[in-house]
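Student: Predicted model, plus sequence, below.
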Amino acid sequence: MLVWGSFICLIVLFLALDLGVFHKNEHVIKSKEAGIWTAIWVTVALSFSGVIYWLFANGIIDNPTGLTPKGAVLKYVTGYLIELSLSVDNVFVIAVIFSAFKIPPIYQHRVLFWGILGAIVFRALMILFGVALITKFEWIIYVFGVFLLYTAFRMLRSDEDTFDPKKSMVFRNIKKLYPITTAIKGHDFFVKRMGVTAATPLFVALVVIELTDILFALDSIPAILAITADPFIVFSSNILAILGLRSMYFLISRMLEKFRYINYSLVVILAFVGLKMLFSHHIEVPEWVSLSVISVSLVAGIVSSLLIPQSEVSERG
């Protein structure tokens, strides 16, 4: 419990420094600043693999799955890359949500901060629940595998341009609970209007982002559980990837159209992980193979997006 408590305290410290020190004064986050912060979060996450090695090498943390220190590091890095890659979809949806509710760039970091805070809590609960399921019912891994294959197929066939946050069930239910203002005055989530408390578009965007993240977690958490059922590795890799989501959003949200083949990378990753789960009791896939498939898929999607001109894609369409 000491390790878990220390890790959670570290995350709280990161969040406190982020909002209370580094982003104390609200400002529009430019690509350069976002790039620096993205590099910092990735460095922190990858450096944490050294902590993972130390914890497992010295038997400081429970090791329910019998991992070697090197094996634990490989699983941690693989899990982190899975979550990081699947976060690209989050970035797209967040951009659509901010656009739909006309959230000014200067307040977007504030919304994402509280969104990430909520995501950490919900994901912690989902991870503990998922690990408990796999530990108690081994057959559940087949259910997760089929679900990931279905998700990959759905992602391959889906048209993401049709997503409209204002037509979502979440938005309709919020309107039933609170009157919603159309104007944004400052960074407040609620305002008093003629003696009545009303939700601002910032609050609506926050709730929609929060619940959307829970839906995305239904994909990413089973995916990482295919790599390992060790709760600390699953939790730490997932949370450290989520912490970098805000800066990654500001870095690549303006360039989403350029990375038009990333979705195919995600399809390959989800399909691979789904198949790995389905055959987990029959074929043992070395961890370096999983790491290689994920890395190559991501690189291939990025390189293809950059090298193939948009005009060629349009002509083929």
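Tutor: Nice, thanks for sending it over. Numbers count the residues shown, from 1 in each chain.
Student: can we go C-alpha only for contacts and neighbour counts from here?
Tutor: Will do.
Student: the strands in this protein, which residues?
Tutor: 190-193, 196-199 (DSSP state E).
Student: list the contacts for the most centrally placed residue in the chain?
Tutor: Nearest to the geometric centre of the chain sits Ser87, at 4.0 Å (C-alpha atoms, centre = their mean). The contact partners of Ser87, taken as C-alpha atoms under 8 Å, 6 or more residues apart in numbering, are Ile242, Leu245.
Student: Now do the closest residue to Thr181 other than its chain neighbours: how many residues are near it, please.
Tutor: Once flanking residues are discounted, Thr181 sits nearest to Thr200: 5.2 Å by C-alpha to C-alpha, 6 or more residues apart in numbering. By other C-alpha atoms under 10 Å, 23 other residues sit near Thr200.
Student: How about Trp41?
Tutor: Per other C-alpha under 10 Å, the neighbour tally for Trp41 reads 20.
Student: contacting residues around it?
Tutor: Neighbour list for Trp41: Leu240, Leu243, Gly244 [criterion: C-alpha under 8 Å, 6+ apart].
Student: Recalculate using a threshold of 7 Å.
Tutor: Trp41 sits next to Gly244 when contact means C-alpha atoms under 7 Å, 6 or more residues apart in numbering.
Student: now it: how far from Phe14?
Tutor: 10 Å (C-alpha to C-alpha, to the nearest Å).
Student: Ile214 now?
Tutor: 22 Å.
Student: Between the two, point out the one with more neighbours.
Tutor: Just comparing Ile214 and Phe14: by other C-alpha under 10 Å the higher neighbour count belongs to Ile214, 16 against 13.
Student: Take this one as well and set it beside the first:
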Amino acid sequence: MLDVPWWLWAVFGAVVVVSLAVDLLAHRDTHVIGFREAAAWSGVWVGLAVAFGVVVFLVLGTTPGVEYTTAWLLEKSLSVDNLFVFALIFGYFRVPRAYQHRVLFFGVLGALVFRGLFLAAGVAVVSRFTAVLFVFAAVLFWSTYKILKEEDDSFDPGHSLAVRLLRKVVPVRDEYAGAHFFVREAGRRVATPLLAVVVAIEAADLVFAVDSVPAVLAVSDEPFIVYTSNAFAILGLRALYFLLAGLLDRFHYLSKGLALILAFIGVKLVLQASHKVISSSVPEIPSPVSLAVIVVVLAGSVLLSLARPREG
């Protein structure tokens, strides 16, 4: 187990809390976030993640530093799939662009909590039952197959289980009421569609965690590494969405690149589990190799998409 000083956990917590507070204050008024603003905020989140990675290198050493960087970049690349679903949800509910940041802000808060719970559970399970890594690998291989086959899951945000449960718990009106989640109508408290959108976003993130958690556990089983890398990737998700909004279709080879990354991580998990469960002679894939593969595949996918635009 990695010996992480308490103050490093405290620094991480303080950075997250302060960042969220500053972000909330900076966007307390409802306005449309343009490309320049999104690019500036993306730079801030990437800068924070990189700066924290430098601290991890200096305090914990090279191996934890490489694992943190690999896990962060992996989660960052997998989060691109989230962006497509966010766009689908916003389009389905016809969310005004001025309110989209508010929705994603609360979506990120929920994601930080749920990812923490899932990652903690994943680390605990792996530490007790190493063979479960084979199951995690199977999940990643299945996800790879679905992406490559371009299977249509017919995702319907309005009829997802989470949204249907919300409608049973509280009435949901059809019209928006500014950036409010609740309003009073005829003396009773009712939800606005904005709350349904947040619920749909949270439900989508739970689905994405099925891929994300096994993938990051292939990189490291250290709680500090897996959670901090996930947290910094999630924090930058909103700015990344507004930065790439309208451009996602241009990177049409990116999904294939993500499929290759998932398949590679699946192989890494199989070797890792075989090394621990079957024989120590089974080789493992070092973290620096994983980092190099992720960088090369992502860069190649983007460049290929730009070099060969989608026809029509």
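Tutor: Thanks, I have it. Owing to the predicted nature of the structure, the values given are computational and were not obtained by experimental measurement.
Student: Now the TM-score, please.
Tutor: Here the TM-score for the pair of chains, by TM-score structural alignment, normalised by the length of the second structure, is 0.92; 299 aligned residues with a C-alpha RMSD of 1.4 Å.
Student: ok so, going back, check the strands of the first structure for me and report the most buried one.
Tutor: Compared across the strands of the first structure, strand 196-199 shows the largest average neighbour count, a mean of 16 (mean count of other C-alpha atoms under 10 Å).
Student: What is the corresponding segment of the second structure for that strand?
Tutor: Aligned using TM-score structural alignment, strand 196-199 of the first structure spans residues 188-191 in the second structure.
Student: How many neighbouring residues does the aligned partner of Phe52 of the second structure in the first structure have?
Tutor: The equivalent of Phe52 of the second structure in the first structure is Phe48 (alignment by TM-score structural alignment). Using other C-alpha under 10 Å, Phe48 of the first structure has 18 neighbouring residues.
Student: Next one: the nearest residue to Pro222 of the first structure once chain neighbours are set aside relative to Glu160 of the first structure, how far apart?
Tutor: Closest residue in space to Pro222 of the first structure, ignoring its immediate chain neighbours: Phe144 at 5.8 Å, by C-alpha to C-alpha, 6+ apart. Distance of Phe144 of the first structure to Glu160 of the first structure, computed by C-alpha to C-alpha: 23 Å.
Student: now Tyr264 of the first structure
Tutor: From Tyr264 of the first structure to Glu160 of the first structure the distance is 13 Å (C-alpha to C-alpha).
Student: the more surrounded of those two?
Tutor: Tyr264 (17 against 12).
Student: Now do the same for that one: its match in the second structure.
Tutor: In the second structure, Tyr264 of the first structure lines up with Lys256, judged by TM-score structural alignment.
Student: ok, that match touching Glu150?
Tutor: No - at 9.5 Å, Lys256 of the second structure and Glu150 do not qualify as touching, with contact defined as C-alpha atoms under 7 Å.
Student: What count of nearby residues applies to Leu46 of the first structure?
Tutor: 19.
Student: Revised request: answer the last question for Phe35 of the second structure.
Tutor: For Phe35 of the second structure, the neighbour count with other C-alpha under 10 Å is 15.
Student: Tell me which residues touch Leu275 of the first structure, please.
Tutor: Contacts for Leu275 of the first structure (C-alpha under 7 Å, 6+ apart) come out as Gly145.
Student: let's see 10 Å
Tutor: Listed by C-alpha atoms under 10 Å, 6 or more residues apart in numbering, the contact set of Leu275 of the first structure reads Tyr142, Gly145, Val146, Leu148, Leu149, Ala226, Ile269.
Student: Map Val172 of the second structure onto the first structure.
Tutor: In the first structure, the residue paired with Val172 of the second structure is Ile180, using TM-score structural alignment.
Student: Now that match: closest residue in space that isn't a chain neighbour?
Tutor: Computed as C-alpha to C-alpha, 6+ apart, the closest residue to Ile180 of the first structure that is not its neighbour in sequence is Ala199, at 4.8 Å.
Student: separation between that neighbour and Glu257 of the first structure?
Tutor: Plainly put, Ala199 of the first structure is 32 Å away from Glu257 of the first structure if you go by C-alpha to C-alpha.
Student: Read off where stretch 218-238 of the second structure ends up in the first structure.
Tutor: Using TM-score structural alignment, stretch 218-238 of the second structure pairs with 226-246 in the first structure.
Student: which residue lines up with the residue nearest to the centre of the first structure in the second structure?
Tutor: Matched by TM-score structural alignment, Ser87 of the first structure corresponds to Ser79 in the second structure.
Student: circling back: surely the residue nearest to Thr181 of the first structure meets Ile180?
Tutor: Yes - counting by C-alpha atoms under 10 Å, Thr200 of the first structure does reach Ile180; the two are 5.8 Å apart.
Student: one step back: identify the contacts common to Lys256 and Glu150 of the second structure.
Tutor: If you check Lys256 of the second structure and Glu150 against C-alpha under 10 Å, 6+ apart, the residues they both contact are Thr144.
Student: so what's the residue sitting furthest away from the middle of the first structure up against?
Tutor: Going by C-alpha atoms, centre = their mean, the residue of the first structure most distant from its centre is Met194, 39.0 Å out. By C-alpha under 10 Å, 6+ apart, the contact list for Met194 of the first structure is empty.
Student: The stretch 151-300 of the first structure: helices as residue ranges?
Tutor: Taking DSSP state H, counting those that start in this stretch as the test, the helices found in the stretch 151-300 of the first structure are 169-177, 201-225, 231-243, 245-252, 262-278, 287-307.
Student: what's the closest of those to Ala95 of the first structure?
Tutor: Nearest of the helices of the stretch 151-300 of the first structure to Ala95 of the first structure, taken as C-alpha to C-alpha: helix 245-252 at 8.0 Å.
Student: once aligned to the second structure, how far is that closest one on average?
Tutor: Once the two models are superposed, helix 245-252 of the first structure sits on average 0.4 Å from its counterpart in the second structure (mean C-alpha distance after the TM-score superposition for the first structure).
Student: Relative to the whole chain's centre, how far out is that helix?
Tutor: Centroid displacement of helix 245-252 of the first structure relative to its chain, using C-alpha atoms, centre = their mean, to the nearest Å, is 11 Å.
Student: what's that helix in contact with?
Tutor: 28-42, 83-84, 87-88, 90-92, 94-95, 105, 108-113, 115-116, 239, 242, 253, 255-256, 258-259.
Student: neighbouring contacts of stretch 148-156 of the second structure?
Tutor: By C-alpha under 10 Å, 6+ apart, the residues outside stretch 148-156 of the second structure that reach it are 85, 88-89, 92, 142-146, 200, 204, 255-260.
Student: Can you select the buried ones from these in ChimeraX?
Tutor: This is how ChimeraX selects the buried members of the contacts of stretch 148-156 of the second structure, with burial counted by 16 or more other C-alpha atoms under 10 Å:
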select :85,89,142,143,144,145,200,204,255,256,257,258,259,260
